[in-house]
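Colleague: What would the 3D arrangement of this be:
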Amino acid sequence: MNRLQPLLTLLSFLNPWRNRRLETYVLLRCLMGTLTGLVVIASIIFLIDYVEISKSLGQRADLNSFQIIGLLLLKSPNIILVLLPFAFLFGTLSAFVGLNRRSELIAMRAAGVSAWRFILPATGMAAIIGVLTITVLNPIATVLSDRYDQFNSGLEQSDTRVKRTDIFLRQGEVSKQTVIHARTQDARGTLLDATFWTYTLAKDGTPTFEGRIDAKEAVLKTRNWLLKNAREAKPGEPAQYFNQLSIDSNLDARRAFDKYAAPQSTNFWELPATIFQIETSGFSAASYILRLHQLLATPLMFAGMTALGAAFSLRLMRIGGLARLTLSGVGLGFIIFFLNQLCGSMGKAEVIPIFLAGWATPAVSLLAAMTLLVYTEDG
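Modeller: Alright, predicted model coming up:
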């Protein structure tokens, strides 16, 4: 107990309702239920990913069980964060249903305690956890996912059965754009048989061809490309040959070859700079802007799911219909999750405004829960 005392003191300090026993008791019940729901969801994801990694990577590399578990711990956290709203929904449902079955909820209501008094602390704590998720857990999960992708890429490069595809990149500034093409990429990340086409942009955005550079090898450094055995040609001028040639670059050397594939691989703190870089290079950053809005809306989503779980489990046992109402809450939670995915797809395609795609579903979930609470509590 003495060893746990510092942790309990820290948790007590983080609890804004620490001086109120009733709110603290209900809050702890909700946190325990959420933790239980998280363990169940994580276990299912671990099982699915274990089978997938064993089938996909196990055929290309001699991996033992401990190595597969290590890869599992790198890949799964990102997926768990996507499904984390369900942990709040199921955890809050189980917590309030438990309070209902033990007649504790009846005692609270009989004492004249409003439902708002013990629902708002749980909702507020869910929002606080949402802030911690996007600022701390998301960057950690992104780093782990990057390491998994690096391991997977290393296997693909060493596997001769994997078909090599051409590489296309693009970099640029406000008045200049460069399109890069390479036949292949070796194990060190060096582009082979690379070609650089450079264009200048007029004020109306019209591109004008400026020149072309062909190089046997091209290595992306921190601020520049290092080209070997390069040939530079410009319109109306004789070609020039260089053993080594350096040209400026604003691409990130760590993420230049995969950043356009998955916005989920960019953590919360890097998203603004990545969005600026993609837009400067002439690409659409809609997926990354949507990802930023979805992360910013995470506290609202967690709070909405928590409030929904509470709203659908407040019906007293003696009135009946609690099981049906609870199942309705679970069904509505799944509908909200798939609605969020649908809005995300429509936002990426720019069918609806990106801001609306990122914030609509969390706002609707919280407003629906508040409406149901007002209806059941205040008539």
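
Colleague: contacts and neighbour counts: CA atoms only from here.
Modeller: Fine.

Colleague: Would you mind listing the buried residues in stretch 113-123?
Modeller: Ala115, Phe118, Ile119, Leu120, Pro121, Ala122, Thr123 (16 or more other C-alpha atoms under 10 Å).

Colleague: Can you pull out the residues in contact with it?
Modeller: Contact with stretch 113-123 is made by 17, 22-23, 26-27, 30, 109, 302-304, 306-307, 310, 377, as judged by C-alpha atoms under 8 Å, 6 or more residues apart in numbering.

Colleague: Could you list which of these belong to helices?
Modeller: Members of the contacts of stretch 113-123 lying in helices (criterion: DSSP state H): 22-23, 26-27, 30, 109, 302-304, 306-307, 310, 377.

Colleague: Can you check the residues you listed and name whichever has the most neighbours?
Modeller: Thr306 (33 neighbours; other C-alpha atoms under 10 Å).

Colleague: which residues does that one contact?
Modeller: Per C-alpha under 8 Å, 6+ apart, neighbours of Thr306: Phe88, Leu89, Thr92, Ala122, Thr123, Ala126.

Colleague: and with 10 Å instead?
Modeller: 30, 34, 85-93, 119-120, 122-127, 300, 365-366, 369 (C-alpha atoms under 10 Å, 6 or more residues apart in numbering).

Colleague: Closest one to Arg188 out of the contacts of stretch 113-123, please.
Modeller: When the contacts of stretch 113-123 are ranked by distance to Arg188 (C-alpha to C-alpha), Phe302 comes first, at 42.3 Å.

Colleague: structure for this one too, so we can compare:
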Amino acid sequence: MTAIVTLSLYIVRQFAVAVVSMLLALSGLVSMFDFIELLRRSASLPNATFGVVSQIAALRLPYVAMQILPFAVLLGGILCFWRLTRSSELIVARASGISAWEFLAAPTLCAMLFGVIATALISPVSSVMLARAETMENAYLRSGGGPLALNGGQLWLRQSDRMLTPRGVAIIHAHGVELHGRQLTAQDVSVFRLDGADKLLTRIEAAHVTLDAGHWQLEDARTIRPDQLPEPPRTMNLPTDLTVNRVQESFASPDTLSVWALPDFIALLDRSGFSSIRHRLHFQALLALPLLAATMALVSAGFSMRPARRGGVARMIGSGVAAGFALFVVSKIAEEIGQSGALPVVLAAWAPAASGLMLAIALLLHTEDG
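Modeller: I've put the predicted structure just below:
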């Protein structure tokens, strides 16, 4: 037992150093190309100075590292296991009666730990820094008005109507939505108030609306009820759970939200009528990251522990890299299908990693026990 523990700690140390080295190298390489692209975009913009571009690239670095992590585990694992096989250390371990499953358990758990740290600790930091980077990018490198401009300045949402007893829902449609600091305003607003059975009770037409703390302030609002004349224009308030930040976040990338904030925000989106598919998919992908990292570790082991004397080592390592990239591409395709709604969110996030894990185990069974 002592020999297995000692060997496992030694392999884990070699594996962790290789993965961290690959993570730093790949993140630096990708960030360099990202920085060059930002410089190209800022060439004709006088306000986008070299310092601003450098700050945006630096703020995006943790997000880049999160995306690179599965590749770092794959390449770092291949490098680690190839070195141990080339130096005959793994061959000696097998000859002493230690199976591959015993000395692979520790690096697999280490890879899962990398995924857990990335999800639980790095993701919150990455989301805050990425949100800041996107804010600076919108201010200095884009001519549009931010995420709401991509929606044509229109806003559709569904929220609970606390003014009704029993509580119903209110569907709000507004044009000309603009953000002024921490204030949201819109023109030509229509509010449809429905009871619990989705029966239309009243319709409110307002010339102007402002989102304040805890309520929508409707100005020049006319209330129209079935079979009745419209009421005279007046100013009225409609309670809401939304804030300006939450409206902005609903249009922004899910990557700008912490994994700890996503569940409550997804529930808020569902109550408010926004689509939460992107956020639910991102949340499930973050939860599946430890499993994906463990899968990459086993894939790297299965394709790099072939003894050099048997030949074909370069082909095996190349096949391992290709298999890892194929798994990554499949996971991204599954995410796109999941975002379209054609595939359940949980299946789109977990199926690629789970299927890759089973294929990696099958490969190791064939290589070691076949």
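
Colleague: just to revisit the earlier point, quick check, nearest of the buried residues of stretch 113-123 of structure 1 to Gly236 of structure 1?
Modeller: Nearest member of the buried residues of stretch 113-123 of structure 1 to Gly236 of structure 1, counting by C-alpha to C-alpha, is Thr123, at 68.3 Å.

Colleague: Now the closest one: which helix or strand?
Modeller: Thr123 of structure 1 belongs to helix 115-132 when elements are defined using DSSP states H and E.

Colleague: now Thr178 of structure 1
Modeller: Per DSSP H and E: strand 176-185 holds Thr178 of structure 1.

Colleague: Could you give the separation of the following helix or strand past that strand from the chain centroid?
Modeller: Remark: after strand 176-185 of structure 1, the chain's next helix or strand is strand 191-201, criterion DSSP H and E. Offset of strand 191-201 of structure 1 from its chain centre (C-alpha atoms, centre = their mean, to the nearest Å): 33 Å.

Colleague: repeat for stretch 8-25 of structure 1
Modeller: The chain centre lies 30 Å from the centre of stretch 8-25 of structure 1; the measure is C-alpha atoms, centre = their mean.

Colleague: what's the span of that stretch from first residue to last?
Modeller: 14 Å (C-alpha to C-alpha, to the nearest Å).

Colleague: okay if I get the buried residues of stretch 113-123 of structure 1 as CSV plus distance to Leu169 of structure 1?
Modeller: As requested, the buried residues of stretch 113-123 of structure 1 are exported to CSV (distance: C-alpha to C-alpha, whole Å):
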residue, distance to Leu169 of structure 1
Ala115, 56
Phe118, 54
Ile119, 51
Leu120, 49
Pro121, 49
Ala122, 47
Thr123, 45
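
Colleague: And the aligned residue in structure 2 for Val82 of structure 1, how close does it get to Arg60 of structure 2?
Modeller: Alignment note (TM-score structural alignment): Val82 of structure 1 maps to Gln67 of structure 2. The gap separating Gln67 of structure 2 from Arg60 of structure 2 is 11 Å, by C-alpha to C-alpha.

Colleague: Compare neighbour counts for these two and give me the winner.
Modeller: Using other C-alpha under 10 Å, the more surrounded residue of Gln67 of structure 2 and Arg60 is Arg60, with 23 against 11.

Colleague: Can you tell me, leaving aside adjacent residues, what's nearest to the more buried one?
Modeller: Leu130 (5.5 Å; C-alpha to C-alpha, 6 or more residues apart in numbering).

Colleague: Then Ile171 of structure 2?
Modeller: Closest to Ile171 of structure 2 by C-alpha to C-alpha, 6+ apart is Arg158, at 4.5 Å.

Colleague: one step back: looking at the alignment, what corresponds to the residue nearest to Arg60 of structure 2 in structure 1?
Modeller: Match for Leu130 of structure 2 (TM-score structural alignment): Ser145.

Colleague: quick revisit: can you classify the match of Val82 of structure 1 by secondary structure?
Modeller: Recorded secondary structure, Gln67 of structure 2: helix (DSSP: H, G, I helix; E, B strand; the rest coil).

Colleague: Next: Ser275 of structure 2.
Modeller: coil.

Colleague: same thing with Arg306 of structure 2?
Modeller: Secondary structure, three-state DSSP: Arg306 of structure 2 is coil.

Colleague: Then Ser246 of structure 1?
Modeller: The assignment at Ser246 of structure 1 comes out as strand when based on three-state DSSP.

Colleague: aligned partner of Ala354 of structure 2 in structure 1?
Modeller: By TM-score structural alignment, Ala354 of structure 2 lines up with Ala363.

Colleague: So which residues of structure 2 form helices?
Modeller: Using DSSP H, helices in structure 2 cover 2-41, 50-59, 61-86, 89-95, 100-117, 123-140, 147-150, 244-251, 262-272, 277-302, 313-339, 345-364.

Colleague: Would you tell me which one of the ones you listed is buried the most?
Modeller: Ranked by mean neighbour count, those are led by helix 277-302 with a mean of 25 (mean count of other C-alpha atoms under 10 Å).
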